[in-house]
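1. What follows is a predicted structure for the sequence shown.
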Amino acid sequence: MKKILGAFILFLAFTFNANAQDKAFKKVDVAVEAKKNASEMADYLKLNSTEVENFFHLFEYKFNVLNENLSEERKAELARIIDLKIRATLSPAQMEKLEKNTELLKKLTH
């Protein structure tokens, strides 16, 4: 009887621990967050409407992937990929201006 009670208590402890980890992750509204990122970037770099739309789709992709509760390693890889795509799209002058605003660049890539 003691073994059954002990196993039951361990089962409950692991169940509560697993639920606590699931609740810590919050999904975001993809469209809203992507629009925020694209508009902040557009305001800072004075982008045209086509560029804004392209970056909106990039950030939409980013938030869709981030909603999957990734490991830290995969998040770092996603940030690297987003950074490379931004660098490939912007002109050198625009990228230089964006690099000066490290806070915005980090927000856009992470």
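-> Arrived safely, thanks for sending. This is a predicted model, so every value here is computed, not measured.
2. Going by C-alpha atoms from here, please, whenever you check contacts or count neighbours.
-> OK.
3. Can you tell me the closest non-neighbouring residue to the residue nearest to the spatial centre of the chain?
-> Closest residue to the average C-alpha location of the chain: Leu66 at 4.4 Å, with C-alpha atoms, centre = their mean. Spatially, and ignoring its direct neighbours in sequence, Leu66 is nearest to Lys75 (7.4 Å; C-alpha to C-alpha, 6 or more residues apart in numbering).
4. Okay, one more to line up with it:
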Amino acid sequence: MKKALSIFVLFFAFSLSANAQAEKMTTQKELSIEEKAKQNVESLTAVMDLTNPMSESLNQLFYRKYKMLSKENITVAEKQGISNEIDAKLRATLNDELIQKLIAKGLYKNLIN
């Protein structure tokens, strides 16, 4: 009886530990998405002056992009669709001169993929 009880206690302790690690990994994943979005906005800021509302809007766009890309079992077609959506929204937000400037610096491809 003591063995069964000790096995149950060890199993319970292991389950709690595994659950805590899974929650920690989820939090780290969300932070990395936020950091990636912020890096994209910072790379844009290095090329052009962004107003605060535009910066916030672009940060939300890139956050959404990385959130969608972080889904499990995402297909190549879904990734391409996300890339096309980001491309369309950036082209609608920025003028052609800025787009060409980003392409020349090699940043545009990184922003949409």
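-> It's in. Note that the structure is a prediction, hence the values are computed from the model and not measured.
5. picking up where we left off before, aligned to the residue nearest to the centre of the first structure, what sits in the second structure?
-> The equivalent of Leu66 of the first structure in the second structure is Leu69 (alignment by TM-score structural alignment).
6. Isn't its match up against Ala77?
-> No: applying C-alpha atoms under 8 Å as the test, Leu69 of the second structure and Ala77 come out as separate, 11.6 Å apart.
7. which helix of the second structure spans the most residues?
-> helix 2-47 (DSSP state H).
8. for that helix, packing partners?
-> Packing partners of helix 2-47 of the second structure (3 or more C-alpha pairs under 8 Å, 6 or more residues apart in numbering; DSSP states H and E): helix 52-69.
9. re earlier: for the residue nearest to Leu66 of the first structure, grab the count of nearby residues.
-> For Lys75 of the first structure, the count of nearby residues is 17 (other C-alpha atoms under 10 Å).
10. so what corresponds to it in the second structure?
-> Using TM-score structural alignment, Lys75 of the first structure pairs with Lys79 in the second structure.
11. what's the mean deviation for the strand or helix carrying its match versus the first structure?
-> In this structure, Lys79 of the second structure sits in helix 76-93 according to DSSP states H and E. Its matched residues in the first structure lie on average 0.5 Å from helix 76-93 of the second structure after superposition (mean C-alpha distance after the TM-score superposition for the first structure).
12. Between helix 52-69 and that helix, find me the angle.
-> 170 degrees (axes from the mean of the first three to the mean of the last three C-alpha atoms, to 10 degrees).
13. in helix 76-93 of the second structure, what counts as buried?
-> Ile82, Ser83, Ile86, Asp87, Leu90 (16 or more other C-alpha atoms under 10 Å).
14. What is the nearest of those residues to Pro53 of the second structure?
-> Proximity of these to Pro53 of the second structure (C-alpha to C-alpha) peaks at Leu90, which lies at 14.7 Å.
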